[in-house]
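A.B. asks: Sharing a sequence plus its predicted fold:
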Amino acid sequence: DDRIGLLGVNGAGKSTFAKMVAEALAIEHGHLHRDRRMRVGWFHQHQIEAMDPTDTPLDIIRRAMPEASEASRRSRLAQYGFNRDKVETTVADLSGGERARLLLNMVAAEAPHLLILDEPTNHLDIDSRRALLEALNDFAGAVILITHDRSLMEMVADRLWLAADGTITPFEGDLEDYSRYVIERAKARVRAPTQVREEAPAPAPPPPPPARKAPTGNARRRAEAAEAALARATEAVAELDRQLSAPDVFAQNPDRAVALGKQRDVAQAKLEAAEAEWMAAVEAYEALKAGVG
């Protein structure tokens, strides 16, 4: 029943670690020790993007339950929240939340001993997030959670691990300690000379604590803007990773591969700065809320 929150800036290796534990990525060096009888359920946001837009929920569950009757399949989908009309709706016409809900339920249906959730709430609405939280609280197995959703992390994780500098270690502290850690590392990275990548812009320091009660609107908008900037920076890195992962990019166009690598370095630096700014903005907003309350 471990509830482990996996922390770390984008690119630190969180998803790579998850893939190795889920046996979706072969290790290149060293050894990985795990019980072969352990069933691992792995949900990640890219599964949603990889869904066939012409599939329907009924098509998907037919492949997952080939021996079941049609009535059993439809009953299972109804349990997932898909009514008679929705079961034959194509993926292209489902919302992001509906796709995520379908995939999450499909993962849970395998009765895993360990559930790995990589950004599970990106496409979920408030009701679906609440249902996910309740389901995790009822889940009898272990959970490894990777998310930028601070409230979900606080409500689920009772232990924190940190991915940094090519390793994963227990993190002694809470999410506020982690916010300070990220900000300090980002500042140190900007101050340090580099020969490879463009220097990341220094994140704006968090505002001083208010001397009196003040409205939180500006801080909330700053946090929302920082979250949107973080999402854009994350997508920019993901897009460059997709281009770099093309099988023939290095063989057929090495100059383009080198250029993409340099762009990826710059994008990663901007992403780390955006994450530090988001952490600082959220921390400032929550401090203001506490003062107003």
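C.D. replies: In hand now; what should we look at?
A.B. asks: going forward, measure contacts between C-alpha atoms and count neighbours the same way
C.D. replies: Noted.
A.B. asks: As a check, name the ranges of all helices in the stretch 1-150 of the chain.
C.D. replies: 14-21, 46-50, 57-64, 70-79, 96-108, 126-138, 150-156 (DSSP state H, counting those that start in this stretch).
A.B. asks: Compare these and report which one is nearest to residue 240.
C.D. replies: Between residue 240 and the helices of the stretch 1-150 of the chain, the shortest gap by CA to CA is with helix 46-50, which sits at 14.5 Å.
A.B. asks: So which bits of the closest one are buried?
C.D. replies: Within helix 46-50, the residues that qualify as buried are residue 48, counting by 16 or more other CA atoms under 10 Å.
A.B. asks: So which residues make contact with that helix?
C.D. replies: Residues outside helix 46-50 that contact it (CA atoms under 8 Å, 6 or more residues apart in numbering) are 96, 99-100, 103.
A.B. asks: second one coming, line it up with the first:
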Amino acid sequence: MISLRNLTLRRGAKVLLDNVSITLNPGEKVGLVGRNGAGKSTVFALLDGNLHEDAGEFSIPPQWRMSQVAQHMPETEEGATAFVLAGDTRLMEVRAALAAAEAAEDGMAIAHAYSDLADAGEHDAVPRAQALILGLGFQVQELDKPVNSFSGGWRMRLQLARALMCPSDLLLLDEPTNHLDLDALVWLEAWLQRYAGTMLVISHDREFLDAVTGVTVHIENQKLTRYGGNYSAFETTRAQQLELQQTSFARQQEKIAHLQKFIDRFKAKASKAKQAQSRVKALERMEKIAPVLAEADFNFEFKEPANLPNPMLAISDAVLGYPDKVVLRGVSRSVMAGQRIGILGANGQGKSTLVKTVARQIEALQGTITEGKGLHIGYFAQQELDVLSPQSNPLEHMVRLARDVGPAGREQELRNFLGSFNFSGDMVAQAVGTMSGGEKARLVLAMIVWQRPNLLLLDEPTNHLDLATREALSVALNEFEGTVMLVSHDRALLRAVCDEFWLVGRGAIGPFDGDLDDYQRYLLDEAKRVREAARAVAAAPAPTAAPVAAAPAQDQRRQGAAARQQLAARTRPLKRELAELEARMAQRQAETQALEARLATSLPPAEIAEAGRQLKQAAAALEADEERWLALSGEIEAIEAAAQ
């Protein structure tokens, strides 16, 4: 178990943890919560050995293997699968040992290395790595693409997959959901729920914390407090404690006032001096119950729009995308005044393309987009730095905004406005490039609010926002009198703000008839459907000629049947090969299991070495078959998707 006993931790002169004691048991899944700057990352630094205690005791089982997501952006031409596979440090060590033993022609060492390879899961390492990559939203054809060919957010997903690939007893996750879409988030939740080790996670996504944690540790005022239960249970217990503390404090103040009144009244009277003195001592002995000082919660509101055109905009038979790639076709949707629209869809289906088109960042390839008279858009880009200058400070951003976009404002007015978003004092002159992600997000929100939009386009606005700021955003959006279009993986925000959903998928946009729970089931069913379609062996009859003349309905049915038969004809040989591969893979898996069982028995070194070589050959053949299976599955999926 992890144990902190009377532990104090400093950075320079600053005390980060002061005389804290806490125990975390093996297998517990812990949410570490607290305001930004409270010291959550400090706790992680203590656990991973980057910081050491200044006083007290800290212990963690020495045999525990630890895994965490590297925070730096990977820079390598290595393929995605190889990069993630390298996260399995045990497997990499054994492979290196085998290479050294083969170079030295040491038969005994080779035999031991082959046995260790079997224990390390060499036979299914590549499929495990690729399952992680696909689960986090990558496509089959991207499995071997160079890491450097992906954007920053996708490379951080590969860092997450690499951390999950590592065999571990302790898993540390710091904001793992920041770069994920909702479909990848649902998959990650399911994976973490099956994780057998001890886990600590820092996250500002309350539904994610509720789904994957059973213990909550709250860090506040240099103290750690353990609560049983997930984040919602912690919030309930914490609120009850604060209410009780406030009540106790109020009663104590009444008692103190009563004692002080007696002291003030009778301390000068000789006959009452002893009683007065005893009450002075009672005051001194009285345990001081700290008042509940509500920390400076961040609150803001969107200004009332100057006008509300209705409809806000209308999209008619539009084709959306980029010059080299069509993403969405046949888009015809209207956005009315006052609507609260949540935009759902799996990764890469076109959610951001839709938002960027409405925000005038890119033009529609075909069709028309008609804007209502007086439409004023406030756009929150998924990457805050898209609209911020790293060298400029918040005041300079606001001055430029007021001058170039409006409404106009004097410098003092702009300073006061920034102060309402917690940019006060020296912060108004601090370069944006030195700010945290949460501070940048608050500045973007401030700039949007200043413009008094009547249509808010928000693409993942909660990345880097803490729980308190997310709550403030939710309240502000609910009070906003204009229209909201929201893309977010924060289900709590979607539930609180949106009253209807659009589904972006398979090259089209349509209404989604259901809530977020229905959508999560849809995502799981869709993933299951794709897997089953990839593995199924179709047995369709041969095509037959259609009559020369037929009624329109019959003609449509026959055309549909002909299309299905053509699809079956194209996919039949691929599915036949897929079935043969599955049978061969099952046979190879049985062979590897038999060899692994043989290696686990007492054998002469020569037989161990021979069995190890056979196991290596069988594992390599199985790996080749699995890679071909993945390629075939992707090809079948692409053909079926194109036919829909």
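C.D. replies: Structure's in. What do you need? Computed from a prediction, not measured in an experiment: that's the story for all the values here.
A.B. asks: Got a TM-score for the pair?
C.D. replies: After superposition, the two chains reach a TM-score of 0.63 (TM-score structural alignment, normalised by the length of the first structure), with 197 aligned residues with a CA RMSD of 2.0 Å.
A.B. asks: can you list the contacts of helix 46-50 of the first structure in TSV and add distance to residue 285 of the first structure and neighbour count?
C.D. replies: Shown next, in TSV, are those (distance: CA to CA, whole Å; neighbours: other CA atoms under 10 Å):
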residue	distance to residue 285 of the first structure	neighbour count
96	28	17
99	32	20
100	29	23
103	33	22
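A.B. asks: Including distance to residue 81 of the first structure, could those go into JSON lines?
C.D. replies: As requested, the contacts of helix 46-50 of the first structure are exported to JSON lines (distance: CA to CA, whole Å):
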{"residue": "96", "distance to residue 81 of the first structure": "14"}
{"residue": "99", "distance to residue 81 of the first structure": "11"}
{"residue": "100", "distance to residue 81 of the first structure": "12"}
{"residue": "103", "distance to residue 81 of the first structure": "12"}
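A.B. asks: Quick check: of those residues, which lies closest to residue 9 of the first structure?
C.D. replies: For the contacts of helix 46-50 of the first structure, the nearest to residue 9 of the first structure is residue 100 (23.5 Å; CA to CA).
A.B. asks: Aligned to that closest one, what sits in the second structure?
C.D. replies: Residue 100 of the first structure maps onto residue 441 in the second structure, with residues paired by TM-score structural alignment.
A.B. asks: Burial check on residue 615 of the second structure, number of neighbours?
C.D. replies: If you count neighbours by other CA atoms under 10 Å, residue 615 of the second structure ends up with 26.
A.B. asks: Name the SS class of residue 177 of the first structure, please.
C.D. replies: State at residue 177 of the first structure, reduced to three classes by DSSP: H, G, I helix; E, B strand; the rest coil: helix.
A.B. asks: So what's the residue count around it?
C.D. replies: Other residues lying near residue 177 of the first structure total 11 when counted by other CA under 10 Å.
A.B. asks: residue in the second structure matching it?
C.D. replies: By TM-score structural alignment, residue 177 of the first structure lines up with residue 518 in the second structure.
A.B. asks: One more: residue 190 of the first structure?
C.D. replies: Mapped onto the second structure by TM-score structural alignment, residue 190 of the first structure lines up with residue 531.
A.B. asks: For the stretch 501-644 of the second structure, just list every one of the helices.
C.D. replies: In the stretch 501-644 of the second structure, helices defined by DSSP H, counting those that start in this stretch lie at 516-535, 552-599, 605-643, listed in chain order.
A.B. asks: Out of those helices, which is closest to residue 114 of the second structure?
C.D. replies: helix 605-643 (4.8 Å).
A.B. asks: Packing partners of the closest one?
C.D. replies: helix 107-119, helix 125-135, helix 516-535, helix 552-599 (3 or more CA pairs under 8 Å, 6 or more residues apart in numbering; DSSP states H and E).
A.B. asks: that older thread, separation between the match of residue 190 of the first structure and residue 348 of the second structure?
C.D. replies: Using CA to CA, to the nearest Å, we find residue 531 of the second structure at a distance of 18 Å from residue 348 of the second structure.
A.B. asks: repeat for residue 530 of the second structure
C.D. replies: 16 Å.
A.B. asks: could the helices of the stretch 1-150 of the first structure go into TSV alongside distance to residue 287 of the first structure?
C.D. replies: Shown next, in TSV, are the helices of the stretch 1-150 of the first structure (distance: least, CA to CA, whole Å):
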stretch	distance to residue 287 of the first structure
helix 14-21	28
helix 46-50	34
helix 57-64	43
helix 70-79	40
helix 96-108	31
helix 126-138	23
helix 150-156	14
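A.B. asks: which stretch among those comes nearest residue 182 of the first structure?
C.D. replies: Proximity to residue 182 of the first structure (CA to CA) singles out helix 150-156 among those, at 14.2 Å.
A.B. asks: Now do the buried residues in that closest one.
C.D. replies: Those would be 152-153, 156, for helix 150-156 of the first structure by 16+ other CA under 10 Å.
A.B. asks: Stretch 17-26 of the first structure aligns to what range in the second structure?
C.D. replies: Stretch 17-26 of the first structure maps onto residues 354-363 of the second structure, going by TM-score structural alignment.
A.B. asks: Check the offset of the matching stretch from the chain's centre.
C.D. replies: 25 Å (CA atoms, centre = their mean, to the nearest Å).
A.B. asks: I appreciate the help and will end here.
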